[in-house]
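1. for reference, the sequence and a predicted model appear below.
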Amino acid sequence: MLDDFLIRAALAGVGVAVAAAPLGCFVVWRKMAYFGDATAHAAILGVALSLALSTSIFVGALAVALVMALAVSTLSERRYAIDTLLGVLAHSALAFGLVAVSFISGVRLDLMAYLFGEILAVTVTDLVVIWGGAALVLALIGWRWSAMLTATLNRDLAYASGIDPRREQLILTVSLAIVVAVAIKVVGALLIAAMLIIPAATARPISKTPEIMAALAAVIGAASALLGLRLSFLYDTPTGPTIVCVAALLFAASNLLGLARRSA
């Protein structure tokens, strides 16, 4: 079954959606959209370093994404203007990554594949990495769900309950770096943030509880991946951007449904 490239692509898309969905909910609740963007952009620098050092792309992307996420978390706690900080770091990391790639000689690199994804070229090894990363992220989120939710809703309440918000932020940061590392092959560095945010934002108007929102986000993300893959195959369009376009259309439909419910 895994010999079929479309089956591998579908499994990869669903794996990324399952990993990104609950994490995306926390990104939406904490208003961390640019945080995810900065971490994703940094992954390109990780790709360049991996190729230069002849190491695993996953390891390089994970390491640099984690460093970026930790740096942003640390600096934001020291009262730096977070929007300015993220703007500087996101674009700087992407620029340094693209420049670093140009210095690599003797390596054939399809830069577009890392920027916009190459889901149709996913291998069985990639699937193992993607689903292994998804399982790890789900385990972390499941383990700390209540604590992370409390820290997200009210820091003072978290402290009163014996929960350290900084520890929960660290777990969220590590999870985000893992998702970026496993998703870069599927949707690319420029579209990872979209797959984190759009399914969660789509689920928000039609969800009554945080748990329902996370579950719906996973379903919406998986549906976007499968439908986007199908449309890309039928109309010969770029797969990663097509997946994001489907997610955006579902977001519009969800918000229209929410407006209709409120006006009824």
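-> Thanks, I have it. The structure presented is a predicted model; accordingly, all values stated were derived computationally and were not measured.
2. can we go C-alpha only for contacts and neighbour counts from here?
-> Will do.
3. what's the separation between residue 123 and residue 206?
-> Residue 123 is 36 Å from residue 206, where distance means C-alpha to C-alpha, to the nearest Å.
4. nope, residue 134 is what I meant
-> The value you get for residue 134 to residue 206, if C-alpha to C-alpha is used, is 25 Å.
5. okay, one more to line up with it:
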Amino acid sequence: MFDDFLFRAALAGIGLTFATGPLGSFVVWRRMAYFGDATAHAAILGVALSFAFGISVYLGTLGVALAMALTVARLSGRGHAMDTLLGVLAHSALAFGLVAASLQSGLRVDLSAWLFGDILAVSRSDLAVVWGGAAVVAALLAWRWQGLLTATINDELAMSSGLDPRREQMALTIALALTVAVAIKIVGALLIAALLIVPAATARQFARGPEAMAAGATGVGIASVLLGLWGSLQFDTPAGPSIVAASAVLFVLSLPLRRAR
């Protein structure tokens, strides 16, 4: 059964949600949606550079995504309008990535897979990378959980508690870059931010605490993966977008819960 491509796809998607669920909660709490977009769009440049220099796509994507995240984090405190800065960097990185990819003939055909994901082509080695990366992200967030929560509430509160808000921001930056690197083959650069945000926004409708929201976001993510793969199989639609579409449907269905509460 392990050789079945659909089973591998489900395993990869489920493994990814253990990173995107808790991390997506912080993205929602901190209003970092555009931050995630900028990091994810930069991943295409990482893919192009990886093929150009003959290195692992995961390593190349991680390096570029981390560089983008660190750049945004460094510049955000220097008086630049955050949304404008992120917009410029996100679209510039995506444009340079597409231009670099167009210069490589072997990459042109496969580019859509990196933009929108190709979860059905996940191999055993990809599974190891996804689960290993998700485990590192989950462990990092668990280790810094209380500090991240405190810094999310208020920087002054964090400093009065002996915490450095910049260190907590750095932990999130590293977690986000690593998540982008392992997620790009599953849902693609254009849909990674959606998989981070939509399940967390859904879980927020019924969660009664931070930990409950992180767990709920993971659960919604798993349901989205399974429903999306089922829909992709039934209606012959792209798997990555189908997963995000399923997540969006679950979000819409969750809205009455908030009104009822």
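-> Ah, there it is. Since this is a predicted model, take the numbers as computed values, not measurements.
6. these two touch, right, residue 207 of the first structure and residue 213?
-> Yes. Between residue 207 of the first structure and residue 213 there is a contact under C-alpha atoms under 8 Å: 5.1 Å.
7. of those two, who's got more company?
-> More crowded of residue 207 of the first structure and residue 213, by other C-alpha atoms under 10 Å: residue 213, with 23 against 16.
8. what's the spacing between the one helix or strand the more buried one maps to and its chain's center?
-> Using DSSP states H and E, residue 213 of the first structure maps to helix 210-235. Between the centre of helix 210-235 of the first structure and the centre of its chain there are 14 Å (C-alpha atoms, centre = their mean, to the nearest Å).
9. for stretch 132-139 of the second structure, same thing?
-> Distance, stretch centre to chain centre, for stretch 132-139 of the second structure: 13 Å (C-alpha atoms, centre = their mean).
10. next one: stretch 3-11 of the first structure
-> Centre-to-centre, stretch 3-11 of the first structure and its host chain are 21 Å apart (C-alpha atoms, centre = their mean).
11. contact partners of that stretch?
-> Residues from elsewhere that reach stretch 3-11 of the first structure (C-alpha atoms under 8 Å, 6 or more residues apart in numbering): 1-2, 119-124, 127, 225-226, 229.
12. neighbour-wise, which of those residues leads?
-> Most neighbours among the contacts of stretch 3-11 of the first structure, by other C-alpha under 10 Å: residue 225, with 31 neighbours.
13. so that one is in contact with residue 119, correct?
-> No. Using C-alpha under 8 Å, residue 225 of the first structure makes no contact with residue 119, being 10.0 Å away.
14. how about residue 187 of the first structure, secondary structure?
-> Counting by DSSP: H, G, I helix; E, B strand; the rest coil, the backbone at residue 187 of the first structure sits in coil.
15. what's the burial count for it?
-> Residue 187 of the first structure, neighbours per other C-alpha under 10 Å, totals 31.
16. any idea how far the counterpart of it in the second structure lies from residue 16 of the second structure?
-> When the second structure is aligned by TM-score structural alignment, residue 187 of the first structure is paired with residue 187. Per C-alpha to C-alpha, residue 187 of the second structure is found 10 Å from residue 16 of the second structure.
17. where do the helices of the second structure begin and end?
-> Taking DSSP state H as the criterion, the second structure carries its helices at 5-29, 33-53, 57-75, 82-102, 105-108, 111-116, 124-143, 145-153, 155-160, 165-187, 192-203, 210-235, 239-260.
18. for those helices, which one ends up most surrounded?
-> Across the helices of the second structure, the average number of neighbours (mean count of other C-alpha atoms under 10 Å) peaks for helix 192-203, which reaches a mean of 27.
19. hang on, residue 19 of the second structure packs against residue 131?
-> No. Residue 19 of the second structure is beyond contact range of residue 131, at 9.2 Å (criterion: C-alpha under 8 Å).
20. which neighbours do those two have in common?
-> Residues touching both residue 19 of the second structure and residue 131 (C-alpha under 8 Å, 6+ apart): there are none.
21. what residues are up against residue 162 of the first structure?
-> By C-alpha under 8 Å, 6+ apart, the contact list for residue 162 of the first structure is empty.
22. for stretch 167-181 of the second structure, give me the average deviation versus the first structure.
-> On superposition with the first structure, the mean distance recorded for stretch 167-181 of the second structure (mean C-alpha distance after the TM-score superposition for the first structure) is 0.3 Å.
23. over to stretch 39-53 of the second structure?
-> Mean deviation of stretch 39-53 of the second structure relative to the first structure after superposition (mean C-alpha distance after the TM-score superposition for the first structure): 0.2 Å.
24. show residues contacting that stretch.
-> 56-57, 59-66, 68-69, 90-91, 93-94, 96-98, 100-101, 104, 107, 114-115, 176-177, 180-181, 184, 189-190, 192-193.
25. swap in 7 Å and give it another go.
-> Applying C-alpha atoms under 7 Å, 6 or more residues apart in numbering, the external contacts of stretch 39-53 of the second structure come out as 56-57, 60-61, 64-65, 68-69, 90, 93-94, 96-97, 100-101, 177, 180, 189-190, 192-193.
26. follow-up on the earlier one: and the gap between the match of residue 187 of the first structure and residue 123 of the second structure?
-> Taken as C-alpha to C-alpha, the span from residue 187 of the second structure to residue 123 of the second structure is 15 Å.
27. what do you get for residue 166 of the second structure?
-> Separation of residue 166 of the second structure from residue 123 of the second structure (C-alpha to C-alpha): 37 Å.
28. still on that earlier bit, let me know the closest of the contacts of stretch 3-11 of the first structure to residue 79 of the first structure.
-> residue 225 (37.9 Å; C-alpha to C-alpha).
29. tell me which residues touch that closest one, please.
-> Taking C-alpha under 7 Å, 6+ apart, we find residue 225 of the first structure in contact with 13-14, 243.
30. please redo it, this time with the cut-off set to 8 Å
-> By C-alpha under 8 Å, 6+ apart, residue 225 of the first structure lies in contact with 10, 13-14, 17, 243.
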